[in-house]
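In: have a look; sequence and predicted model below, questions after that.
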Amino acid sequence: MAFDPDPQDPSHRLISDPGCQQLVGYDTRFDATGACRVTLEVGAQHLNRHGILHGGMVATVMDVVCGNTAAQYFDPEGHAAVVTVALNLSYIAATGPGPVTATAEATGGGKSTAHVTGELKDTEGQLLATATGIFRRIRKR
C-alpha cells in the first residue's frame, strides 16, 4: 500500500465531494501511480463518549479509501463510479485526536467487481484498523 508522501507534488490529484467529505472533514488524494490516501484530522467531533475515534468514523474513512481504490482499479485515467457491496472491518487499536491515514490496494476482481484491502494508521505508523471490501462498478448518473 505504497503512497508517495509528498502532497505538494503537482502530479497528485485531490478528490472533492460535496456531501459526506464536507461533513466528516477527510482529505482524499491520489499520487502519480494512482494510489489513494485518505487523511482525517481526528477532532472532538469524531470521538465517541470514551474519547477515542468513533468506529463509524473508521468505517467511513475505510469505505472511502477502499472505494476510491476500486474506482482506480476499473479506470486508472478517470474515476469509475462504484458502490460498496461488502466492507469488513477489524478494529485493532484505539486512537484519540490527531491525524490518521488510510491506504488501500486492489487485490483482484473482474469486469464489474473489485476486491480491495485497506489499512488505517496513526502518525507513528501504529495499525488502527484493517478492511476488506468488494465494490461493484456502476454507470455514472
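Out: Happy to help now that I have it.
In: contacts, neighbours, all on C-alpha from now
Out: Noted.
In: mind checking the longest helix of the protein?
Out: Ranked by residue count, the top helix of the chain under DSSP state H comes out as helix 55-74.
In: which helices and strands sit right next to that one?
Out: strand 36-42, strand 81-91, strand 98-109, strand 113-122, strand 127-138 (3 or more CA pairs under 8 Å, 6 or more residues apart in numbering; DSSP states H and E).
In: Met57 reaches Asn48, doesn't it?
Out: No. The pair Met57 / Asn48 is not scored as a contact, 9.7 Å apart, by CA atoms under 8 Å.
In: so these two - more neighbours on which side?
Out: Met57 (18 against 14; other CA atoms under 10 Å).
In: contacting residues for the more buried one?
Out: Neighbour list for Met57: Val24, His46 [criterion: CA atoms under 8 Å, 6 or more residues apart in numbering].
In: mind listing what Phe74 touches?
Out: With contact taken as CA under 8 Å, 6+ apart, Phe74 is in contact with Ala80, Lys111, Ala114, Arg137.
In: can you tell me how far it sits from Phe30?
Out: Look at Phe74 and Phe30: by CA to CA, to the nearest Å, they are 15 Å apart.
In: what's the burial count for Gly25?
Out: 14.
In: residues contacting it?
Out: Contacts of Gly25 by CA under 8 Å, 6+ apart are Leu40, Glu41.
In: same thing but at 10 Å, please
Out: Residues near Gly25 by CA atoms under 10 Å, 6 or more residues apart in numbering: Thr39, Leu40, Glu41, Val42, Gly43, His46.
In: the structure to be compared is supplied as follows:
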Amino acid sequence: MTLDPALVEDPYAFQSLLGFRMTDWSEDYARFELPVTEALGNRYGIPHGGVYATLLDTVMGFAACYTGDPENRRLAMTLSLNVNYLAQPAGSLLIAEGRRTGGGRKSFFADAVITDDTGIKVAAGTGVFRYRSS
C-alpha cells in the first residue's frame, strides 16, 4: 500500500475521538484502520455497532472522492447507508475497505467490508452518496 502523505487530511474531531486513520486511498478505493480498544465497546464488551457504521460510511464516502490532488478536494454526503453485522472480531485491529461501484456526475454507489487483523469479516455495507458542491 502506498498512500501519498500529501493527500491525508488532518483528522476531524469525531475521527480523532474514535481513533481511525486512512491507510490507503486511490481511484474508487479507500482503506481505514481502527485499533480495537475498550472505549469502543458496547455493554457486551465488543465494538459498538455505531463504530462499524461509522467506518463503513467513511470508507465508502472517501472511496469515490479521490482526486489525487490535495488542492482539489472532493466531498460527499451520505444519502443511504445499509449495514450488516456479521461476526465479532477476534483480533485487535479493524480494517475497513470501500469501493465505488457506480454512479454518475452527482451521486454514486459504494460498498465496503470490515475485517479484523485475523481475517474475520465482521461487517459489510452499501451506500448511496451525493457529491457536495464546493
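Out: That came through fine. From a predicted model like this one, the values you see are computed outputs, not experimental measurements.
In: what would you report as the TM-score here?
Out: Once superposed, the chains reach a TM-score of 0.87 (TM-score structural alignment, normalised by the length of the second structure), with 131 aligned residues with a CA RMSD of 2.0 Å.
In: if we can go back for a sec, pipe the contacts of Phe74 of the first structure into CSV and attach neighbour count and distance to Tyr26 of the first structure per row.
Out: Formatted as CSV, the contacts of Phe74 of the first structure follow (neighbours: other CA atoms under 10 Å; distance: CA to CA, whole Å):
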residue, neighbour count, distance to Tyr26 of the first structure
Ala80, 20, 20
Lys111, 8, 29
Ala114, 26, 23
Arg137, 21, 23
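In: who touches the one in the first structure that sits across from Pro47 of the second structure in the alignment in this structure?
Out: In the first structure, Pro47 of the second structure lines up with Leu53, judged by TM-score structural alignment. For Leu53 of the first structure, the contact set (CA under 10 Å, 6+ apart) comprises 42-47, 93-98, 100, 128.
In: just among those residues, which is most surrounded?
Out: Neighbour-wise, the contacts of Leu53 of the first structure (other CA under 10 Å) top out at Val100, 25 neighbours.
In: OK, contacts around the residue nearest in space to the middle of the first structure?
Out: The residue lying closest to the centre of the first structure (CA atoms, centre = their mean) is Val65, at 1.7 Å. By CA under 10 Å, 6+ apart, Val65 of the first structure lies in contact with 28-29, 35-39, 71, 101-105, 116-120, 131.
In: buried ones among these?
Out: Neighbour-count burial (16 or more other CA atoms under 10 Å) applied to the contacts of Val65 of the first structure gives 28-29, 35-39, 71, 101-105, 116-120, 131.
In: for the counterpart of Thr37 of the second structure in the first structure, give me its contacts.
Out: Mapped onto the first structure by TM-score structural alignment, Thr37 of the second structure lines up with Gly43. By CA under 10 Å, 6+ apart, Gly43 of the first structure lies in contact with Gly25, Gly51, Ile52, Leu53, Gly96, Pro97, Gly98, Pro99.
In: kindly check the end-to-end length of stretch 118-127 of the first structure for me.
Out: Length of stretch 118-127 of the first structure, first residue to last, CA to CA: 11 Å.
In: need the contacts of Gly25 of the first structure in TSV (columns: distance to Val85 of the first structure).
Out: Putting the contacts of Gly25 of the first structure into TSV (distance: CA to CA, whole Å) gives the following:
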residue	distance to Val85 of the first structure
Thr39	23
Leu40	24
Glu41	27
Val42	27
Gly43	29
His46	25
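In: closest to Asp4 of the first structure out of those residues?
Out: Checking the contacts of Gly25 of the first structure against Asp4 of the first structure by CA to CA gives Thr39 as the nearest, at 13.6 Å.
In: nearest to Ile15 of the first structure, of the helices and strands packed on helix 55-74 of the first structure?
Out: Closest of these to Ile15 of the first structure is strand 36-42, at 9.8 Å (criterion: CA to CA).
In: helices or strands up against the closest one?
Out: Here strand 36-42 of the first structure is seen to pack against strand 13-15, helix 20-24, strand 27-30, helix 55-74, strand 98-109, strand 113-122 when contacts are counted using 3 or more CA pairs under 10 Å, 6 or more residues apart in numbering; DSSP states H and E.
In: residues in the second structure aligned with the second one?
Out: Spelled out, that is helix 20-24 of the first structure. The aligned range for helix 20-24 of the first structure is 14-18, by TM-score structural alignment.
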